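Engineer: please work out how this folds:
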Amino acid sequence: MIEQKKINSPVFPFTAIVGQEEMKLALQLNVIDPRIGGVMIMGDRGTGKSTTIRAIADLLPEIEVIKDDPFNSAPDNLNNLNEIIKIKTPMIDLPLGATEDRVCGTIDIEKALTDGVKAFEPGLLAKANRGILYVDEVNLLDDHLVDILLDSAASGINTVEREGISIRHPARFVLVGSGNPEEGELRPQLLDRFGMHAVIKTVKDPKLRVKVVEERTLFDANPDAWISKYEKEQESLKNRIIEARDLISSVQISDDLKLKISQVCSELDVDGLRGDIVTNRASKAFAAFNNKQEVTTQDIEKVITLCLRHRLRKDPLETIDSGDKVKKVFEKIFE
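Structural biologist: So this is what the prediction gives:
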């Protein structure tokens, strides 16, 4: 086994991030169970969205891959003759101006026709396989590209077709989008396809603001010392995520709780069944995160707002916040 050299710049520790509990919880649950469907993070500028997303990726355990494989493929069996190395969980930033070819990859048609081989140049979806794909300002991205990202995230496959030539490759990743609501919202049908929706706001408490500024200043002054200070907490959280991943397949949720989740979705007039499915999955992930094998009402309460708030139909005359509306209906049905 060969260890890949680490040449990454220091990353602010996830456990050192102050506040923004909604965003941190949504990210943790998605890395425990990527089938939740990713997370959309909406909030003011300068609230630590990018810092937190990079921090969760840095926290995750290394993965085994076949050396020089463009798709971060896992070793398929013990007799594999390829060289195996360990790499950090991929964290890919998708730039706002990215083209479809840059995202999906390209096929060299000329080479395919003259040499008779499928000459494929992998894109960002290939690099993000088995990792995290982060799209800042996703609400400013072309709808067609957002569709492609969501399709790949849901199916775990990327398909590139050019002039009758088709290439398919694995593209399993946690899709994380962020944006500022002042710059516009995603279309409802795209927003609905994100598993969770976290809302973050600028910290108002002056003491907490001072703490955030001090922590960042100390980290910038001496990153290595700051990272070592949080080493035990980081290791503890990493182990907790690994254990939750192992436990989640055995977590149970009773028929009664499933019924109540669907009653909440029905009363909120949530279109489709995606809200029911995501709430069930997120509840199980939260139970596993807390080392439990049975989902409780408290587990559902912790995640249901994140899973449903962005699926409610927008009513311009409505004065109640969508998150508060979810809580109100939850309390009524689960009383």
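
Engineer: only C-alpha atoms for contact and neighbour calcs from this point on.
Structural biologist: Fine.

Engineer: wait, isn't Asp33 in contact with Lys284?
Structural biologist: No. Using CA atoms under 8 Å, Asp33 is not in contact with Lys284; the gap is 9.1 Å.

Engineer: hey, what's in contact with both of those two?
Structural biologist: Ile248 (CA atoms under 8 Å, 6 or more residues apart in numbering).

Engineer: of those two, who's got more company?
Structural biologist: Under the criterion of other CA atoms under 10 Å, the comparison of Asp33 against Lys284 puts Lys284 first, with 31 against 22.

Engineer: now do the strands in the stretch 1-150 of the chain.
Structural biologist: 2-3, 39-43, 63-66, 84-87, 91-93, 105-107, 120-122, 131-136 (DSSP state E, counting those that start in this stretch).

Engineer: JSON lines please, covering those and showing mean neighbour count and distance to Asn77.
Structural biologist: As requested, the strands of the stretch 1-150 of the chain are arranged in JSON lines below (neighbours: other CA atoms under 10 Å; distance: least, CA to CA, whole Å):
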{"stretch": "strand 2-3", "mean neighbour count": "10", "distance to Asn77": "17"}
{"stretch": "strand 39-43", "mean neighbour count": "25", "distance to Asn77": "33"}
{"stretch": "strand 63-66", "mean neighbour count": "18", "distance to Asn77": "11"}
{"stretch": "strand 84-87", "mean neighbour count": "18", "distance to Asn77": "11"}
{"stretch": "strand 91-93", "mean neighbour count": "19", "distance to Asn77": "26"}
{"stretch": "strand 105-107", "mean neighbour count": "20", "distance to Asn77": "28"}
{"stretch": "strand 120-122", "mean neighbour count": "16", "distance to Asn77": "24"}
{"stretch": "strand 131-136", "mean neighbour count": "24", "distance to Asn77": "21"}
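
Engineer: this one as well, want them side by side:
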Amino acid sequence: MPLPFPFSAIVGQEEMKLALLIAAVEPAIGGVMVFGDRGTGKSTAVRALAALLPPMEAVIGCPYHCAPDDPSEACQTSLAKLGDAKKKTHKVPVPVVDLPLGATEDRVVGALDLEKALAQGIKAFEPGLLARANRGFLYVDEVNLLEDHLVDLLIDVAASGENVVEREGLSIRHPARFVLIGSGNPEEGELRPQLLDRFGLSVEVSTPTDLALRISVVRRRDAFERDRAAFIAEWQKEDDKVRRRIVAARKRLDTVTVPDAVLERAASLCLSLGTDGLRGELTLMRAARALAALDGDATVGDRHLRRIAAPSLRHRLRRNPLDDAGSTVRVERAVAQLFGA
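Structural biologist: All right, here's what the predicted structure looks like:
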């Protein structure tokens, strides 16, 4: 498997990198949707972040790499193995699974293992992409072009954290909790509102227009392609710093407090923008708390809300025929009115 580009070496795209770090600290946010031009580092950033994360503890022999310390989310295989006093576990890399646009439903959810059925005459389950992505990242490039039946499937699994397969005489349930990362170009088609609403954060990336920035991107990418090992070694210290920051933020997250005044500000912002439902407030609160944990702060404040308001809310706005401004501008305008310029 080729070595991924170092996360800390990615030039620019600060909003995307921050959103991915927040999702790594607080998976309950619901994932990240990245809109923008092709060739702007979307897939590079996802794979770089996964390589940056510390390996996770998993039950040996479990096809879903269940966590040994969380029986409530373990599959039957793991529960049986954890009954053993030895609790055989091992460290595995955080999975990053690509969901191709042409994937069949059987490939995604899993199906009958035909080899075992024909050779041994037994019914066995062959896990799909959702099983491989458990406790990791499921990446869907050009998610706005995904077929409708797969969109419906992703919505159900993302909501429940569990994949249910009922077919060919099989009845299987297994954990499928992953950080959903989607990317797409809005010019190639819109994303269904039901799926877009499931993404916690939505970020926008664009081709850099600054000359120095473009030169820096090209130089680093060329250096990486010429000698990957040397380039990764050069950025190892910076990546280690980001890794320690993520680990520290995860440990600190449960102790970060969210004052009532901050919740009131978040609700007022969502009310002024007319967002549907309460996912906006929940995402805004969770993202601000994760950001505070990343920054080493014990309490969420207005500055955290301001930084994360646009990614949390821009994809939840209704279209206003009387307002030609884009969603990002509308969020920034509401933030300025509520918090002051």
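
Engineer: nearest to Leu186 of the first structure, out of the strands of the stretch 1-150 of the first structure?
Structural biologist: Closest to Leu186 of the first structure of those, according to CA to CA: strand 39-43, at 9.9 Å.

Engineer: circling back to that earlier point, mind checking the strands of the stretch 1-150 of the first structure for the one nearest to Asp205 of the first structure?
Structural biologist: Per CA to CA, nearest to Asp205 of the first structure of those: strand 39-43, 16.9 Å.

Engineer: stretch 47-66 of the first structure corresponds to what range in the second structure?
Structural biologist: Mapping stretch 47-66 of the first structure onto the second structure (TM-score structural alignment) gives residues 40-59.

Engineer: buried residues, stretch 184-191 of the second structure. List them.
Structural biologist: Neighbour-count burial for stretch 184-191 of the second structure flags Gly184, Asn185, Leu191 (criterion: 16 or more other CA atoms under 10 Å).

Engineer: the last one matches what in the first structure?
Structural biologist: Under the alignment (TM-score structural alignment), Leu191 of the second structure pairs with Leu186 in the first structure.

Engineer: where's the residue lying farthest from the centre of the first structure relative to Glu235 of the first structure, distance?
Structural biologist: Here the centre of the first structure is the reference, and by CA atoms, centre = their mean the most remote residue is Thr114, at 41.1 Å. Taking CA to CA, to the nearest Å as the measure, Thr114 of the first structure falls 53 Å from Glu235 of the first structure.

Engineer: picking up where we left off before, now tabulate the strands of the stretch 1-150 of the first structure in a markdown table and tack on distance to Asp205 of the first structure.
Structural biologist: Shown next, in a markdown table, are those (distance: least, CA to CA, whole Å):
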| stretch | distance to Asp205 of the first structure |
| --- | --- |
| strand 2-3 | 44 |
| strand 39-43 | 17 |
| strand 63-66 | 40 |
| strand 84-87 | 40 |
| strand 91-93 | 31 |
| strand 105-107 | 46 |
| strand 120-122 | 46 |
| strand 131-136 | 26 |
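
Engineer: among those strands, which is nearest Arg162 of the first structure?
Structural biologist: Judging those by CA to CA, what sits closest to Arg162 of the first structure is strand 105-107, at 6.8 Å.

Engineer: other residues contacting the closest one?
Structural biologist: Lys118, Ala119, Phe120, Glu121, Pro122, Gly123, Leu124, Leu125, Ala126, Val160, Glu161, Arg162.

Engineer: average offset between it and the second structure?
Structural biologist: By mean CA distance after the TM-score superposition for the first structure, the fitted strand 105-107 of the first structure averages 1.7 Å away from its aligned residues in the second structure.

Engineer: now the helices: where do they sit in the stretch 51-200 of the second structure?
Structural biologist: 76-82, 105-109, 114-119, 129-133, 148-160, 193-196 (DSSP state H, counting those that start in this stretch).

Engineer: where in the first structure does the second one fall?
Structural biologist: When the first structure is aligned by TM-score structural alignment, the counterpart of helix 105-109 of the second structure is residues 100-104.
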